[in-house]
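Participant: Structure, please.
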Amino acid sequence: MKRLKITNDHGWTPRTLRKQERKIKDASLRVRVTAVRLVMEGFLGKDVAKMVNLCRQSVALYVARFNEGGLDHL
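Facilitator: Okay, the predicted model is just below:
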């Protein structure tokens, strides 16, 4: 299994994503942003999936979408 990696941060850092998470009212979007942030911080996809109660494939999809277009694509 290939390690998930943020290839384009679109100007976001783990710290700024954490601040953004607090502002997001939509719970499902908040989970997606949290998953991306945890991958950005270096956690494995399977560990992130357990932390946010998602399947590994969903985490991989969210990371791919973020890499493609930032938060707008989540």
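
Participant: Only C-alpha atoms from now on, for both contacts and neighbour counts.
Facilitator: OK.

Participant: Pull the contacting residues for the most centrally placed residue in the chain.
Facilitator: Nearest to the geometric centre of the chain sits residue 36, at 1.1 Å (Cα atoms, centre = their mean). Contacts of residue 36 were listed using Cα atoms under 8 Å, 6 or more residues apart in numbering, and they are 59, 62-63, 66.

Participant: give me the element it is part of.
Facilitator: helix 27-40 (DSSP states H and E).

Participant: Now do the buried residues in that helix.
Facilitator: 30-40 (16 or more other Cα atoms under 10 Å).

Participant: another one to check against the first:
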Amino acid sequence: MKRLNIIDNHGWTPRKLRKQERKIKNAHLRQRVMAVRLVMEGYLGKDVASMVNVCRQTVSHYVSLFNEGDLELLLHR
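Facilitator: Okay, the predicted model is just below:
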């Protein structure tokens, strides 16, 4: 299984993402940011999926959105 990677962090660090998580009121959007942060910290996709209670494909989708268009695209519904 291929490891998920953040290709372009767009200037975001895990610390900055954690601060952003705290500001987000919507639980689903907060979950997206948390998933990306955990991947950025080096966790495997399957482990992140169990931590945030989604499937691995969903985590992969979140990472793809973040890689494509920064946090703005990740938070766009």
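
Participant: thinking again about what came up before, nearest to residue 3 of the first structure among the buried residues of helix 27-40 of the first structure?
Facilitator: residue 39 (9.4 Å; Cα to Cα).

Participant: The closest one: what's it in contact with?
Facilitator: Counted by Cα under 8 Å, 6+ apart, residue 39 of the first structure has contacts 4-6, 45, 48, 63.

Participant: let's see 10 Å
Facilitator: Contact analysis of residue 39 of the first structure by Cα atoms under 10 Å, 6 or more residues apart in numbering lists 3-6, 14, 45, 47-49, 59-60, 63.

Participant: and the gap between it and residue 65 of the first structure?
Facilitator: Using Cα to Cα, to the nearest Å, residue 39 of the first structure is found at 13 Å from residue 65 of the first structure.

Participant: can you list residues touching both of those two?
Facilitator: In contact with both residue 39 of the first structure and residue 65: residue 59, using Cα under 10 Å, 6+ apart.

Participant: remind me, longest helix of the second structure?
Facilitator: Identified as the longest helix of the second structure according to DSSP state H is helix 56-75.
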